[in-house]
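**Student:** Task: produce atomic coordinates for the following.
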Amino acid sequence: MSTIIMAAVWPLQGMSAAQKAVLVSLADQANDDGACWPAVDTIAMRTCLSERAVQEALRWLQATGAVFRQYRENKSSVYTVTPQGYDPAKAPDKRARTKAGTGADGAPPANGATGANGAPLADSAPGAVGAPGGAGGAPGGGKSRTPGVQEAHQGVANGAPKSSNEPSLNRKGTVNEPSPAAAQPGGDGDDAARKEAYQQACRDTWTAYEQAYQQRYGTTPVRNAKVNTAVAQIVKRLGAMEAPQVAGWFVACVNEAFVVKRCHAVGDLLAQCEAYRTQWAAGITMTNTAARQADKTAANHSVVPGAADKARQMIAQRRGAQGGADAG
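**Tutor:** Got it, this is the predicted structure:
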């Protein structure tokens, strides 16, 4: 932060709270020459403003001479805070609309302004009439520039630092802005691939369920938003590889009374999908009768080893004792 620039910015009047906040944010990041290069989203985060509000404030500050903006290709713009050049009288009328399509705050139009003869504006060569460094050192010669670029060159004439890397204009007369960075490994490209694989697993699971359902019931199952959500949850819980196989097996092989009564609803599969997956993987089909038998078998195995033999010995001893007493 430059205390010199900050001290010169604070007393400035005649601007809105948003415009003052953006100017103070730039001054806070500027060096003693007033230069800084924050991104628009950084300024928006620091000032609690939207990016659109920041852009509008920057264009207003450019028009009034408080900020000089240097556009750079594929890089952040360089802003130079010039409080000595601030003139609120230069503020554009918000109600004004020029034939060239200039916005309410004097910003260049989104689709580019045109010249007096309707042709796209072209950048004048250095040293020519009306170009920076030409006769008089100011734009002239009857040709106009895009408003934002014109203000930038006026800032150079008023003493703002001049850069050798002037903004380049496309054929529409607007400044070429940086292009978005390409997707990096591990970024949006990988996320898209994972999303597509997950959606394909959901489609495969529904296809397996639907085919088995048609074979068993001779009709197609109902499919709606609730069913789609259940299928998606089954894929998440069982995985993309096993979910389709378990879904088809569930309809073809599960014969539990309540499941058959509900015609193998997808919700019943979802409610116990882990248990059905175990049955599918083990090659067993659990019914109510099989469950009772398994429970009885487990109870028999839980008896203390040798307890039955001891019980038989005790019964034999009692019978022997009773027989001896009868004989006496």
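
**Student:** When you work out contacts or count neighbours from here on, use the C-alpha atoms and nothing else.
**Tutor:** Noted.

**Student:** Go ahead and confirm residue 152 touches residue 67.
**Tutor:** No: when contacts are counted by C-alpha atoms under 8 Å, residue 152 is not listed as touching residue 67 (9.1 Å).

**Student:** Now the second one, please; I'll put the structures next to each other:
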Amino acid sequence: MSFQAMAWAVEQKLPTREKFVLLMLANRTNHDTGRCDPSHRRLADDCGMSASTVKRAIQQLEEDGYLVIENRAFNAVKLPNQYRLCLERGVGSHRTYPVQDEPTVGSHRPEGLGHSDLGVGSHRPIKQEYNQEDKTGSKTEKPCGDLSAPPTKAAVSNKSAKKPKTEPADSDRQEACRMIWSSYATAYFARYRTEPVRNAKINTQVNDLLKRLGSVEAPHVAAYYVTINDSYLIRSCHDLGSLLAKAEAYRTQWATNTQVNGVTARQMENTQANLNAAEQAKAMILEGGQGNAFLRR
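**Tutor:** Purely as a prediction, here's the structure:
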């Protein structure tokens, strides 16, 4: 899977049929070579659609300029088409589609995240006012700790020295957030056949997940989380809040490829209880002086 192609596909405003086919093509795009040549049958299985429906969607995507189809053949034998996604194309469409607007969430956005691209919000410069000379010609005396006083070189130097260097650059953080959202949204669409809600609260949760798990593992954990078959998560439709609440636990499940839900947890608990009971019984027999007799039996 190409994360760049997946992030681009997620941002496109398309009807459900074309959007899902485009997402599956991005999922089948090789990250290193850019090769994308799944058969119609393979795409139909990925999308849960008929092959004819997939063909119509691909034709429409080509007409609208989202991809280029390259027909291939070898020794007069037709091979699966080669697809090139037009990643240089920005977000939008040649056609007008009835796309639902994103939910409005107040006028304040979380610091460091925008509403549409999980980017860094703009910061307004703080206007600093300096005391001027009064009418008598004498300078107005500034009180100790006056915030309006211009900072000294020493203060600026100290602030620069204390600034943590572990925070990722803004552009890197934006790209990492996009990757996390793309992985989560793709897995969510594959399971529920609809896109997850995205608003300011979700943007904040994605940024927090990046801080908790890092840019390398967070996208994989987000996609894996949607595949977990747990009654609580299914009832809550695998919301990001539940993922963020136990991010480290889900990361361990992803790393060990072991899904733990209520049933498996009880089974593991019962197994451990039986082992503990057996050990206690053995210790009691040995302490009672019946160890040798027990072993002879």
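
**Student:** Provide the TM-score value for the superposition.
**Tutor:** The TM-score (TM-score structural alignment, normalised by the length of the second structure) is 0.42; 148 aligned residues with a C-alpha RMSD of 3.9 Å.

**Student:** picking up where we left off before, could you tell me which residues touch both of residue 152 and residue 67 of the first structure?
**Tutor:** Counting by C-alpha atoms under 8 Å, 6 or more residues apart in numbering, residue 152 of the first structure and residue 67 have no contacts in common.

**Student:** neighbour-wise, which of those two wins?
**Tutor:** Neighbour comparison, residue 152 of the first structure and residue 67: the larger count goes to residue 67, with 29 against 23 (by other C-alpha atoms under 10 Å).

**Student:** Could you check how far that one is from residue 147 of the first structure?
**Tutor:** 14 Å (C-alpha to C-alpha, to the nearest Å).

**Student:** How is residue 83 of the second structure assigned, secondary-structure-wise?
**Tutor:** The three-state label given to residue 83 of the second structure by DSSP: H, G, I helix; E, B strand; the rest coil is strand.

**Student:** Just give the number of residues close to it.
**Tutor:** 21.

**Student:** surely it meets residue 62?
**Tutor:** No: the criterion here is C-alpha under 8 Å, and residue 83 of the second structure misses it with residue 62 at 9.6 Å.

**Student:** where do the contact lists of the two overlap?
**Tutor:** Common contacts of residue 83 of the second structure and residue 62 (C-alpha under 8 Å, 6+ apart): 68, 69.

**Student:** Could you list every helix and strand that the host helix or strand of residue 258 of the first structure packs against?
**Tutor:** According to DSSP states H and E, residue 258 of the first structure maps onto helix 257-261. Using 3 or more C-alpha pairs under 8 Å, 6 or more residues apart in numbering; DSSP states H and E, no helix or strand is in contact with helix 257-261 of the first structure.

**Student:** how about it: buried residues?
**Tutor:** residue 259 (16 or more other C-alpha atoms under 10 Å).

**Student:** Who are the packing partners of the longest helix along the first structure?
**Tutor:** If you go by DSSP state H, the first structure has its longest helix at helix 188-217. Of the remaining helices and strands, those touching helix 188-217 of the first structure by 3+ C-alpha pairs under 8 Å, 6+ apart are helix 225-238, helix 243-253.

**Student:** Can you say which of these is packed in most?
**Tutor:** Among these, the stretch with the highest mean neighbour count (mean count of other C-alpha atoms under 10 Å) is helix 243-253, at a mean of 22.

**Student:** just to revisit the earlier point, between the helices and strands packed on helix 188-217 of the first structure, which gets nearest to residue 210 of the first structure?
**Tutor:** Among these, helix 243-253 comes nearest to residue 210 of the first structure, with 7.9 Å by C-alpha to C-alpha.

**Student:** what sits up against that closest one?
**Tutor:** Residues from elsewhere that reach helix 243-253 of the first structure (C-alpha under 8 Å, 6+ apart): 201, 204-213, 216, 234-235, 264, 269, 276-277, 280, 285.

**Student:** Quick check on these: which are buried?
**Tutor:** Among those, those buried by neighbour count (16+ other C-alpha under 10 Å) are 201, 204-206, 208-213, 234-235, 264, 269, 276-277, 280, 285.
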